[in-house]
Structures are given as C-alpha cells and as structure tokens.
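**Student:** For reference, the sequence and a predicted model appear below.
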Amino acid sequence: MRVTADVKQETRRRIIESARKLFADKGFEQTTTRDIVADAGIAAGTLYNYFPTKESLAMTLIIEALDGAAEDFASTRRCDESLEESLFAHVNAGLWRLAPHRRYLAEVLETALSPFAERSPGGEAERLRLGHLETVGQLIAGRAPPGAPAHSALTMHLYWTLYLGVLAFWANDPSPNQEDTRVVLDQSMRLFAAWLTNGGMRTEERCDVPDSC
C-alpha cells in the first residue's frame, strides 16, 4: 500500500508531538524510542524512517524553537542597537523559545552540540550551528571596517563557545525566571564585542539604514 505525502506528514507530526511531551515529562535520557513509538501509535521501525536517532528528534524540536526565535528577533530588532545589544536580543529570543525544552537541553548539549561530544554532531545539529552563526556573522558584518573580513573562524569559534556556555548555564539556572542567565548573557556579549573592538572592529557604530541592519 502506497503511503501518501499527507500520511507521512501526519506520522511525522505525531512522532514530534509525542517526543515533545515525553521529553518534557520524563526527560531526554529517561525517554526511550519505545516510549515514543508507543505514544505515537506507530510501528517500531517506522520511527527510524523519519528520525534515525533520538538525538535527531530532539534537535528537530530545538531547531523548530530557534526558527521561531529567529522570526521574533527579526521582527523586533532596532537599527539603533549596538552590536552587543543585537547579540543579546538574538540569544535572548532563543532562550524564550527554548523554555519548554529547558529540562533536557543540557543533555542535548552534551550529546549533540558540544565540541567535546563523544559522537559527531548530526546533520540537524550542524544546520542549527551554521544557521545561528550566519545571523551572528551578518550582525558583525554591519560593523566591520571597510575592506575588512566580516568575521573569521576564530571569531565564530569564540562566539559559539560563549553561546554554548550561556545555554548550559541557563539550563541549570535556579534563579527566578533565570534572571542570572541574563546577567551572564549580557556580560558575555559585552566581552565578545570588546574582543572584536580590540581586533579592529568598530562596535560603537550604529546602523542607520533600515535595509542594511
């Protein structure tokens, strides 16, 4: 029997919703693929036709949240923001969207996003990283001196390390509404912007052309 595109889409949706619920209720490590299969009401082998690993399923949920955060950031961004203010707003938008996944985010960081993970990042994790860094590169490019490269591998590596540190801190932050994380985020982005300034970047410049900011 031929499986239609609509059936495939519905099956994928059920898998994602089951994983979303189980990860939130039981945690990432405690949730098994059998749990997801049972909750979604599908055959055991069907899950792997859509998601090869549990990590790839978790990354799909996180990417979905961060895609929404990117839209939030784009719709609220101001042209008079400094680089550190834009970076803060960009990351903070992601934290708000990631809130439903906070309980298991630290585990996903260790298994999929960390440069020290035992397994190589999957395609989903790499797409997340590249997409996030593309936006950061665009923010930096608007403040680079004429003729200078927008960013370097070292710049992006430093930023990504700071970003993962903020996420890890936030995932375990016991302060009300994770207020301490916002302090860490603010200090981290100020540090990053200052590092760029010392490297010749003019972070004090402002964007005054709406289409270019």
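**Tutor:** Nice, thanks for sending it over.
**Student:** only C-alpha atoms for contact and neighbour calcs from this point on.
**Tutor:** Will do.
**Student:** Surely Ala24 and Pro100 touch.
**Tutor:** Yes: here Ala24 lies in contact with Pro100, judged by C-alpha atoms under 8 Å, at a distance of 7.2 Å.
**Student:** Go through stretch 32-42 and flag the buried ones.
**Tutor:** Across stretch 32-42, burial judged by 16 or more other C-alpha atoms under 10 Å covers Thr32, Ile36, Val37, Asp39, Ala40.
**Student:** any idea how far Ala19 is from the last one?
**Tutor:** I take that to be Ala40. Distance, Ala40 to Ala19, using C-alpha to C-alpha, to the nearest Å: 9 Å.
**Student:** any idea how far the residue most central in space within the chain lies from Leu130?
**Tutor:** For the chain, the residue sitting closest to the mean C-alpha position, by C-alpha atoms, centre = their mean, is Leu66 at 5.2 Å. Between Leu66 and Leu130 the distance is 12 Å, computed by C-alpha to C-alpha.
**Student:** alright, now check it against this:
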Amino acid sequence: MKNPPPDDAVPEGRRERKRRETRQRIVDAAMKLFLDRGYEATTMNDIADAADVSRRSLFDYFPTKEDVLFAGQDDFIPALVEEMRQRPKGEPWPVLVEHAMARAIEDAATPESFAIEALVQRTPSLQPRRQLKYMRLEQAIGEALAERGNSGEDRQRAALLAAVVVAGFRLAASAPGDARLSEGVHQSVSRDFRGFWQALRDFGEEGLAPRTPSPATLRRRDTPRKKGNP
C-alpha cells in the first residue's frame, strides 16, 4: 500500500500527469531502441514512431537525442540531492554522502540502467555529455553539503569532498552492473565506499608522513652555484 502524500504536497494536475506519462513513454521507447540498435543507429524519427508521438512533440520534450539518452541519469541528480537533504543534521559528511548515494543508486538501479551506462561508456560521441554529467553531479553534491555549513571553509571542504566522491563514483561506475545486482546494489555501493575511504586514508597518511629529501635534491643543495646563476 502506498503512503499518502504529505499534507503540503501539491496535487498533480491532469495536464502535468499526461506530460509526465508521455515523457516516460518516450524515454522507455528510446532506451529499448538504443539497446537493440545502438545509439548511433537510432534516429529521433525512430524514437517518435516507437513512442507514438509526433516529431514536433518529441522535440518539445527532448531537443536532442542525447537529452533522451541521459534523461534517467539527469533525474538521478535531484533524487540524490533530496536523499542528502533528508539525512540527519550533524551527520558526518562522508557518512551522509555514502548513505545518500547508496540509497539513490539503489532506487535507480535496473538491468536496463546498467546496460545504458555501459552503452554510454563505449560510445565515443557521448563522452563530452558524460563528462558534463559528472561535473553537474559534483556541483550538486558540493552545494548540498555546503547548505549544512556556515563558513567559507565549509564551502571549500564541501567542494573538495564532492570532487573526490565523484572521482570514486566514476571508477565504480565501470564495474559490471550484473555483479552489483546479484550482490545487492546497496551492499555493493557501501563496499565500494569502504574501499574508497580506506584508500583516501592511506593516501593521507603517506602525504602527511615526514619527508626526507631525495638524493637528487641533496646533490643540488650541495653543488656550489656558479656566479651569475640565480
């Protein structure tokens, strides 16, 4: 049984519901074509025909074919931000991001979504848009974390954590989706984060360890400078 909408929720009007349903029908039809034919071989006309909408209507919802392909991935960002905002106040930021990411990925994970991600990774023409997706994700995470801070230093820490988390997310996204589904998406994401935090701690300990000059540096220090050299 579905939970009733909150008291402050605005009821969805008929027009909004029809637009949402049409948009989803377009996305569903397009994803099937992309996976069956490949991205390059699928045209906007193919998508319009498969979704039973006019070409004009299709472009009203999605100006480009890339926009259709990345629709689900673009929807992931606001879903993640909402998960972050629902986390308890005062929760350590790494823990907050880990739990929110695991929940958002779990909600979005399907065999089709993993297949689409694999399609994007192996399609050269989609790499600029893929990079833009990660830039937007990093910005959204940083801004959501900064909302919990109250100083310029907090904003810097938020931006830094967002950058390293998205870097780890990009590496983890290359793992086969069927393995994640069989293990359990939430468990798989949590395991990835544990390894990620451990690696960052190891790097930090190495970076903060006492430094000894290299032999080349010592030789340069001991070599007398010739007159006229700076």
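**Tutor:** Sure thing, it's come through. What you see is a predicted model; the values in this text were computed from it and never measured.
**Student:** Let me see the TM-score of these two.
**Tutor:** TM-score for the superposed chains, counting by TM-score structural alignment, normalised by the length of the first structure: 0.62, backed by 188 aligned residues with a C-alpha RMSD of 4.3 Å.
**Student:** okay but Ala150 of the first structure is in contact with Ile140, surely?
**Tutor:** Yes: under the criterion of C-alpha under 8 Å, Ala150 of the first structure makes contact with Ile140 at 6.2 Å.
**Student:** more neighbours, those two?
**Tutor:** Neighbour comparison, Ala150 of the first structure and Ile140: the larger count goes to Ile140, with 23 against 17 (by other C-alpha atoms under 10 Å).
**Student:** wait, the more buried one sits on Ala148?
**Tutor:** No: using C-alpha under 8 Å as the test, Ile140 of the first structure is too far from Ala148 to be in contact (11.1 Å).
**Student:** where do the helices sit along the second structure?
**Tutor:** For the second structure, the helices defined by DSSP state H cover 14-37, 44-51, 55-61, 65-69, 71-85, 93-108, 111-121, 127-146, 152-172, 177-183, 185-208, 215-222.
**Student:** which residues are contacting the third one?
**Tutor:** Residues lying outside helix 55-61 of the second structure but in contact with it, judged by C-alpha atoms under 8 Å, 6 or more residues apart in numbering, are Arg23, Ile26, Met44, Asn45, Ala48.
**Student:** what's the neighbour count on Arg15 of the second structure?
**Tutor:** Neighbours around Arg15 of the second structure, by other C-alpha under 10 Å: 9.
**Student:** For it, give its distance to Glu106 of the second structure.
**Tutor:** Between Arg15 of the second structure and Glu106 of the second structure the distance is 30 Å, computed by C-alpha to C-alpha.
**Student:** ditto for Phe34 of the second structure
**Tutor:** Per C-alpha to C-alpha, Phe34 of the second structure is found 23 Å from Glu106 of the second structure.
**Student:** Kindly report the same for Glu112 of the second structure.
**Tutor:** 13 Å.
**Student:** Leu58 of the second structure too?
**Tutor:** Leu58 of the second structure is 29 Å from Glu106 of the second structure, by C-alpha to C-alpha.
**Student:** Of the two, give the one with the bigger neighbour count.
**Tutor:** Shown here are Leu58 of the second structure and Glu106; by other C-alpha under 10 Å, Leu58 has more neighbours (23 against 18).
**Student:** what do we get in the first structure for the more buried one?
**Tutor:** Using TM-score structural alignment, the equivalent of Leu58 of the second structure in the first structure is Leu47.
**Student:** Let me see the contact set for whatever residue of the first structure lines up with Phe70 of the second structure.
**Tutor:** Aligned counterpart of Phe70 of the second structure in the first structure: Met59 (TM-score structural alignment). Residues in contact with Met59 of the first structure (C-alpha under 8 Å, 6+ apart) are Val108, Glu124, Ala125.
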